[in-house]
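Peer 1: Here is a sequence together with a model predicted from it:
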Amino acid sequence: MTVFLLDQADKRLLQALARIGPIIIPSPRCLDQPSTGSYYIIADHESTVSPQDVVSWLDMGAEKVIVPLAWAKDLIGTIPASRLLLLLDAGNVSAVSDTVRNGVSGVLLKSPVIDLDLIASVSRFFIDSSVHVLSSATTPPSRSTIRELVGVGATLVLPTSHITLSASSVTQMNIADAFLAPVQSDRPDGLFPTVVSSSAQGGRVLGLVYSSAESVRESIITGRGVYQSRKHGLWRKGETSGATQDVISIRIDCDSDALQFNVIQHGSGFCHLNQPTCFGELSGLAALESTLQSRSVSAPEGSYTRRLFDDQELLRSKIMEEADELCRAETQEDIAFEVADLLYFVMTRCVAAGVSIVDIERSLEKKAKKVTRRSGNAKQQWSSKPPPVNPATIVAASQQTDPNSPIHMTTSDLAIITSDQRSRLLRRPVLRSDEMISKVKPIVDDVRIRGDAALLELTAKFDKAKLTSTIVLPPFSPESMQLETPVREAIDIAYANIRKFHQAQAEKSALVVETMPGVVCSRFARPIARVGLYVPGGTAILPSTALMLGIPAQVAGCKEIVLATPPRPDGSISPEVMYVAHLVGASALLKAGGAQAVSAMAYGTQTVPKVDKIFGPGNQWVTAAKMMVQNDTDALVSIDMPAGPSEVLVIADHTCRPAFVAADLLSQAEHGIDSQVVLIAVNLSPTELSTIEGEVDKQARALSRVDIVRQSVAKSIIVKASSIEEAIAFSNDYAPEHLILHVENAPDKVPSIDNAGSVFVGPYSPESCGDYASGTNHTLPTNGYARQFSGVNTLSFQKHITSQEITLDGLKELGPTVATLADCEGLQAHANAVRIRLHAN
């Protein structure tokens, strides 16, 4: 293996050298060490550095430091021999003592010429150590000379001024020619057997291929996996399949007749059978990482893995729990079991943060290179006696895991809590929008750049549906809308109610005001021309959301309505959603979900129409994508509102029916483990509260989604209030998505409600009716945004234009005022536009 001395290099050459290294860096340039690859630092006689500098270089990641003989005595015994090389002139070999020889791992021999006999004797003296040879010749040696050096146990050090990315010449050698000089193939075709391993999967072998001088040269220079097919010639991996490779390093084996490529594999995998390796599927940590990376995107709402990704506090607790259990384990079997559990949660933490096994290995390698060591003492928080456990924490934890434990909420009393505690009750879970946007950005950008091709690939990846087109245009086929009669009739009734309510919201005529004689101002509504409606789905059936978004778009008069929903694995859309798309007059149906659907509607593709505004709920991937595209001026698209987990706040007094209250709380709790459920109890006795909680427990156990409910209810709260005024004040501060009033004279309390997405008044107004068919819209602001946002309505699909018409008499009256104000602001052209008209008359 040739070693390269950095005496001059451009960026491309340095990147190429990092793939085949190591590189020797002169000490004055030590701050320019490469970010990747292996490197040594050489401190020659003229360098003004101290032993502390040597330690610092090694701590920063240098593999070895090359030092003059005069320095060796101060460093040997302090620096590990494996990290030191000796810098020698050819005539000074005899001055090296046994102590020095045993205290270093090799020598860099500076010689005017390459004297093979001298070098062979130096190799015999430094037995079991490496010998590197740096010649001061002005031209590079031949490839045969490099091979001869290897034959006597030495490695050539070649200055980078003698290296080129172009073809070899008298004064410079091509980088691949220098690297491959020691390699000799034993095959008739001259190809080199090449083992390809995955840097991202702990060095796991992906497959066996062949390389040529030409393919190696291109790989070194471009950093892409390029090999030599025995049948088809030069093979640029992934050129047609998209399963490309980034080359991290290329190494020569001990016999100099085979190569190893260490790569990061992209796409479906290395093998032509669309599997990760030519030897089957992944296993161990590599398989775990791959599974978690997939689950971070596709894990269903409510699943345990999705909870871990979404709830950082839960994940943190599990890591600490498993680490403690590992420390308590005694047998080999128990230790292995607990380590496996801990690794699962640790890898979940890594994947959630975008940290790969490669990143971990690099960190380990960096730590291993340090020669300074910490004391190794534990931090005080871990060495001292742990604080007593809060019994309430034990109850909450057991409630989540023990199916026999009661399902109940945590209670607080506004009369006795502090202002800080009250503020905490108003908080929602932290939405890490920056983290999510960074995750969806590659998806959004891929669709923006590659259009339909990316959309089809991502739909196959995330929705497991292989399509030839994602767009369905009307008229929709009758077969795609076949419904049972009761379902069709229910949708028709809901459609009629929702349309009636939203039609009433539409502005029928312009607003016209004469602000002064001869000056008439008006405002009139116009529909947003092109809108995109996102309807979550896939295996779920959500015609209600399609109704809630499609009807106001239809009533508002939007010219293009693009309805996007994830397809089922067979590529079809649920007939319920198809029927609603027909009812609302959708101009196109996009069979795609997630961030890719949002991107397609925001930017448009070859087949997907670009829209002006995007509506609809979705998971955090959809929400992040909507937030991202609305801030991109290239997209020129707006969104309806930010979104968060579903919420309900119920205010109940002595007139409430406990079974009704419990049912309303559970109707939101079943949405997901992050659902926000709040009960404000107005002067309810302990017995009355106990009755409500008993109903919650009884009704929850009868639900098919009881496991989700158990977790969301455990994080829900009961707030005791001493009056209806105090309860409404808390509700206004909380600004819930849904507010239900189970109180005496409930209609009289509505005027006091300042912040809520939608209000459900009285005992016979369940939130479910608003979700489906009463007429109001169920797309509502969450996460406290009811303070600033309205729910989706007909006006959401319209914009307002103002106009003014001024007569000559009106301008004579108004003009002087306008001119004076324009002069005040120094805008003479504005004033002139008025005066020129007045002077003309």
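Peer 2: Everything's here; your move.
Peer 1: hey, let's count contacts and neighbours off CA atoms from now on
Peer 2: OK.
Peer 1: which stretches of the stretch 651-800 of the chain form helices?
Peer 2: 658-669, 686-701, 706-714, 724-734, 746-749, 767-772 (DSSP state H, counting those that start in this stretch).
Peer 1: How about Phe760: what's its closest non-neighbour residue?
Peer 2: Leaving out its chain neighbours, the residue that sits closest to Phe760 by Cα to Cα, 6 or more residues apart in numbering is Ile740, at 4.6 Å.
Peer 1: Counting neighbours, what do you get for the one you found?
Peer 2: Counted with other Cα atoms under 10 Å, residues neighbouring Ile740 total 25.
Peer 1: just checking, it touches Gly757?
Peer 2: No: look at Ile740 against Gly757 with Cα atoms under 8 Å: they stay out of range, at 10.9 Å.
Peer 1: Touching both of those two, which residues are there?
Peer 2: Overlap of the contact sets of Ile740 and Gly757 (by Cα atoms under 8 Å, 6 or more residues apart in numbering) is empty.
Peer 1: just to revisit the earlier point, nearest to Asn841 among the helices of the stretch 651-800 of the chain would be which one?
Peer 2: helix 724-734 (57.6 Å; Cα to Cα).
Peer 1: Off-centre distance for that closest one?
Peer 2: 37 Å (Cα atoms, centre = their mean, to the nearest Å).
Peer 1: One more: stretch 712-724?
Peer 2: Computed by Cα atoms, centre = their mean, the chain-centroid distance of stretch 712-724 equals 34 Å.
Peer 1: quick one: terminal-to-terminal distance for that stretch?
Peer 2: One end of stretch 712-724 sits 26 Å from the other (Cα to Cα, to the nearest Å).
Peer 1: which outside residues touch it?
Peer 2: By Cα under 8 Å, 6+ apart, stretch 712-724 touches 396, 399-400, 407-415, 669-670, 672-684, 727.
Peer 1: Would you enumerate the residues in contact with the residue nearest to Phe760?
Peer 2: Counting by Cα under 8 Å, 6+ apart, Ile740 has contacts Val648, Leu649, Val650, Ile651, Val759, Phe760, Val761, Gly762, Ser765, Pro766, Glu767.
Peer 1: dropping in the other structure now:
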Amino acid sequence: MPAFVPLVDEDSPDAIKTLSRISPLLIPANSLEAVLKDAPEGTPYYVLGDHKDSANLDDIVSWLDSGAQKVVIPLSWASELVNALPSERIILLLDAANVTAVTDRLREGVSGVLIKTPAIDVELITSISRFFVGCSIFAMSTSAVAPSTSDIRQLKLAGASLVIPTSQLTVAEKDKSRLNIADAFLAPLISDRADGLFPTVVSSWSQGGKTLGLVYSSAASIKESVLTGRGVYQSRKHGLWRKGETSGATQDIVRIYLDCDTDCLEFSVIQHGAGFCHLERASCFGELSGLAALEFTLQSRLESAPEGSYTRRLFNDSDLLRAKIMEEADELCRASTKDEVAFEAADLIYFALTRCVSAGVTLADIERNLDKKAKKVTRRPGNAKPQWTSKPQQESKPTLSQQIPPPTDAPIRMRSSDLSSISKDERAQLLKRPVLKSDEMIAKVKPIVEAVRTRGDTALLELTAKFDKAPLSTPILRPPFSAQSMVIPDDVRNAIDIAYSNIRKFHAAQVDSAPLAIETTPGVVCSRFARPIARVGLYVPGGTAILPSTALMLGIPAQVAGCKEIVLATPPRPDGSVSPEVMYVAKLVGASAVLKAGGAQAVAALAYGTETVPKVDKIFGPGNQWVTAAKMLVQNDTDALVSIDMPAGPSEVLVIADRTANPAFVAADLLSQAEHGVDSQVVLVAVNLTSEHLASIELEVDKQANALSRVDIVRESIRKSIIVKASSVDEGVQFSNDYAPEHLILHIEKAKEIIPAITNAGSVFVGPFTPESCGDYASGTNHTLPTNGYARQFSGVNTQSFQKHITSQEISEAGLKELGPVVATLADCEGLQAHANAVRIRLKALETQP
């Protein structure tokens, strides 16, 4: 890590040139183009994202592809970008007060943390660094007062680097209000030599890092090198040694590096004149060899090769040089043995480097381009151009969304793969879900959310009229709800009542009502007790299907958990009313309000509250990408102080079927999820099924699908769905666990015995007479389940989702006498004296009691 990192906050080309020699620059995104225009080519830099803007993945990828080593992102961007970008390229920007808001997922998804504090506090930074184990730690004071060299030194000893605005840095010696750049670089250096000098390796920037010599530096020589950009060292006999001052073999400093122990240096230089060595050789360690020697020879031949020589011909005749490069490339491709490949590669490199030298391109230029390409986070497909292929190259398989839809009269079929014959990479592809462009969706919903946050009901009514086509005078309904709003057929009412009863029984049994109390040490009692989340928002979709079942699944656990305020949000119909089935459920679950709004505007109203809509503490419920993106956005806004149930994605089902499976049952279960939407994920794991058995299932899928009113939706989702052939139940279950489906249906012999092997699934449906539909509506389990593979980490919604747990402890005098010394010892170990004192002062009081 560098000794310090300059934050470019003012236009100062001279300072930027000086700083580029010793540290990466931290450049605000909005100043990137202007700063890089003034910076030397190849200057290492980080980009600082602006928290005032929304995260834009395309912009960040562009910064990284263009050469930024890392991107510093604010916490508000993190949930969208972490795991979408390489962790080693992300630094998280945090106010010290927000450290506790960082989840394990965010912490593991970044390589560094930049902590903003009002003043430099080494103890605080040290404490925070324990939380971010393995991360590079950067600290930045928001104070207008320039830091001292002592601040840099102490932070470096603590394993952190100080970020300093360039407005607080100077190249001037007498400017006491700002910190001299060279002094800042020198601050952490510590010599282990009696004479205080620093061993310094000098390497050639233009010759692939070839070592030129070993010299010594002093504080004075380093300072002059930093400020002038010329090679200046410390002769142990003659004092300051300005390289080339008498011989003309001067050096331009490109970069100065500190070693890991801050006791020696490397100067990467461009060497002019005869060379570095006093024997007029390029290096004190002998003549150049390999590529560096070839480059040196070609550069000298470009200047002095006689007319008629072969090298001169190559330089003068571009057609000849082009032909030789192509000839040698062809011979390299035809080489078969190790020696032949090496021989032909050497020829090709000779001619390729001749081409480079003739164009003024150095090995350093090539290496910079290699480094820049390595930094890219996007990659080209890598296909060869047609003229270089011996036969027409097969085009890359288009993504599912790019494939041409089959004609509507074509059979509705799934794609097939066999686990026994596919590669590891192909298996991994089967486990992938469609990429959700969350960055794009969040950018789209942000203006909607912001409008509701700032303009409340006015914006909410405008957006409801725009998106739901429903002009409203008020967005909210309060109980008692009118009888007219709940008029439904008797059979529907009866079905809802039965479903309500079953779901309530199951969820009431989940209530964590009895406190847990454990005596961990005699006299030390630790307890945990549950309390309901006070205010919850329940989002009930109303897009392509009306879902009163979702109102039941969310409202009942909220009701039995004891939530004081239950706000149910659902899109209104064009006349401004709400589905009577949903209204009836709202009454059953004791909803305190019904919000007539959908999409991102409903989520925003629940998160921030409006003049009429109560603000909630947690938002539940599925929805489309607009709803999901809005939920992700508000949960990361500290102004909202709202959490969400889980990440959401398209509906999923995975069916494991063996020889005992009824083809009609299996097909029906696949279609029950396929009809949710064109992006529904449907997987059939076929365990040793004969081709005839599989064909009968596919025939049933086609037959039943064509009888559905939502056949157009089913046709799209099924053609993206897959049949995975497995050789055993164990192999099928393993695939399912890796896939982690929302719904898992077991159409296999002795299905109940397989349950212990299931490790990842939202909900499991056991046996041929347990259709997923029962869980969706009325069996009693909850149908709000993790999708997109999140069943690896998340449970489905349950009663405890609406509760929070509080711990307590009560310690007697005897208990403190036994536990207190242990606590004080640990507090001393961590250097937290006040913690230890809080115990010892009590122990001392106990000692003085009669």
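Peer 2: On my side now, so go ahead. Computed from a prediction, not measured in an experiment: that's the story for all the values here.
Peer 1: For the two chains, what TM-score is obtained?
Peer 2: The TM-score (TM-score structural alignment, normalised by the length of the first structure) is 0.54; 466 aligned residues with a Cα RMSD of 2.4 Å.
Peer 1: Farthest-apart pair in the contacts of Ile740 of the first structure, please.
Peer 2: Val648 and Gly762 (14.9 Å).
Peer 1: more crowded one of the two?
Peer 2: Between Val648 of the first structure and Gly762, counted using other Cα under 10 Å, the more crowded position is Val648 (27 against 17).
Peer 1: could the contacts of Ile740 of the first structure go into JSON lines alongside distance to Ala529 of the first structure?
Peer 2: Shown next, in JSON lines, are the contacts of Ile740 of the first structure (distance: Cα to Cα, whole Å):
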{"residue": "Val648", "distance to Ala529 of the first structure": "34"}
{"residue": "Leu649", "distance to Ala529 of the first structure": "36"}
{"residue": "Val650", "distance to Ala529 of the first structure": "39"}
{"residue": "Ile651", "distance to Ala529 of the first structure": "41"}
{"residue": "Val759", "distance to Ala529 of the first structure": "31"}
{"residue": "Phe760", "distance to Ala529 of the first structure": "33"}
{"residue": "Val761", "distance to Ala529 of the first structure": "36"}
{"residue": "Gly762", "distance to Ala529 of the first structure": "39"}
{"residue": "Ser765", "distance to Ala529 of the first structure": "35"}
{"residue": "Pro766", "distance to Ala529 of the first structure": "35"}
{"residue": "Glu767", "distance to Ala529 of the first structure": "32"}
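Peer 1: out of the residues you listed, who's nearest Gly594 of the first structure?
Peer 2: Nearest to Gly594 of the first structure out of the contacts of Ile740 of the first structure is Val648 (Cα to Cα; 25.4 Å).
Peer 1: contacting residues around the aligned partner of that closest one in the second structure?
Peer 2: Here Val648 of the first structure is matched to Val653 in the second structure, going by TM-score structural alignment. Counting by Cα under 8 Å, 6+ apart, Val653 of the second structure makes contact with Leu670, Gln673, Gln681, Val682, Val683, Pro741, Glu742, His743, Leu744, Ile745.
Peer 1: State the number of residues packed around the first one.
Peer 2: Meaning Leu670 of the second structure. That count, for Leu670 of the second structure with other Cα under 10 Å as the rule, works out to 25.
Peer 1: Relative to the first structure, which residues correspond to stretch 718-731 of the second structure?
Peer 2: Counting by TM-score structural alignment, stretch 718-731 of the second structure sits on residues 713-726 of the first structure.
Peer 1: List the buried residues in that stretch.
Peer 2: Residues Val713, Ala714, Lys715, Ser716, Ile717, Ile718, Val719, Lys720, Ala721, Ile724, Glu726 are the ones in stretch 713-726 of the first structure that count as buried (16 or more other Cα atoms under 10 Å).
Peer 1: Pull the most distant pair out of those.
Peer 2: So, those by Cα to Cα: farthest apart are Ala714 and Ile724, at 25.5 Å.
Peer 1: what do we get in the second structure for the residue nearest to Phe760 of the first structure?
Peer 2: In the second structure, the residue matched to Ile740 of the first structure (TM-score structural alignment) is Ile745.
Peer 1: Surely the match of Val648 of the first structure is in a helix?
Peer 2: No: per DSSP: H, G, I helix; E, B strand; the rest coil, Val653 of the second structure lies outside any helix segment and is strand.
Peer 1: Pull up the gap between it and Thr117 of the second structure, please.
Peer 2: Distance, Val653 of the second structure to Thr117 of the second structure, by Cα to Cα: 48 Å.
Peer 1: now the strands for the stretch 501-650 of the second structure?
Peer 2: Secondary structure of the stretch 501-650 of the second structure by DSSP state E, counting those that start in this stretch: the strands cover 516-521, 524-532, 535-539, 565-570, 593-596, 618-620, 643-644.
Peer 1: need those strands in CSV with distance to Arg478 of the second structure and mean neighbour count, can you?
Peer 2: Shown next, in CSV, are the strands of the stretch 501-650 of the second structure (distance: least, Cα to Cα, whole Å; neighbours: other Cα atoms under 10 Å):
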stretch, distance to Arg478 of the second structure, mean neighbour count
strand 516-521, 37, 13
strand 524-532, 22, 17
strand 535-539, 14, 27
strand 565-570, 10, 27
strand 593-596, 5, 25
strand 618-620, 19, 23
strand 643-644, 24, 19
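Peer 1: now the ones you listed as JSON lines including distance to Leu461 of the second structure?
Peer 2: Output for the strands of the stretch 501-650 of the second structure, formatted as JSON lines (distance: least, Cα to Cα, whole Å):
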{"stretch": "strand 516-521", "distance to Leu461 of the second structure": "47"}
{"stretch": "strand 524-532", "distance to Leu461 of the second structure": "31"}
{"stretch": "strand 535-539", "distance to Leu461 of the second structure": "17"}
{"stretch": "strand 565-570", "distance to Leu461 of the second structure": "14"}
{"stretch": "strand 593-596", "distance to Leu461 of the second structure": "9"}
{"stretch": "strand 618-620", "distance to Leu461 of the second structure": "20"}
{"stretch": "strand 643-644", "distance to Leu461 of the second structure": "24"}
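Peer 1: Tell me which of these lies nearest to Phe506 of the second structure.
Peer 2: Closest among those, using Cα to Cα: strand 524-532, at 17.6 Å.
Peer 1: so how far is that closest one from its chain's centroid?
Peer 2: Mean-position distance between strand 524-532 of the second structure and its chain equals 35 Å (Cα atoms, centre = their mean).
Peer 1: Which neighbouring elements make contact with it?
Peer 2: Judged by 3 or more Cα pairs under 8 Å, 6 or more residues apart in numbering; DSSP states H and E, strand 524-532 of the second structure is in contact with strand 516-521, strand 803-811.
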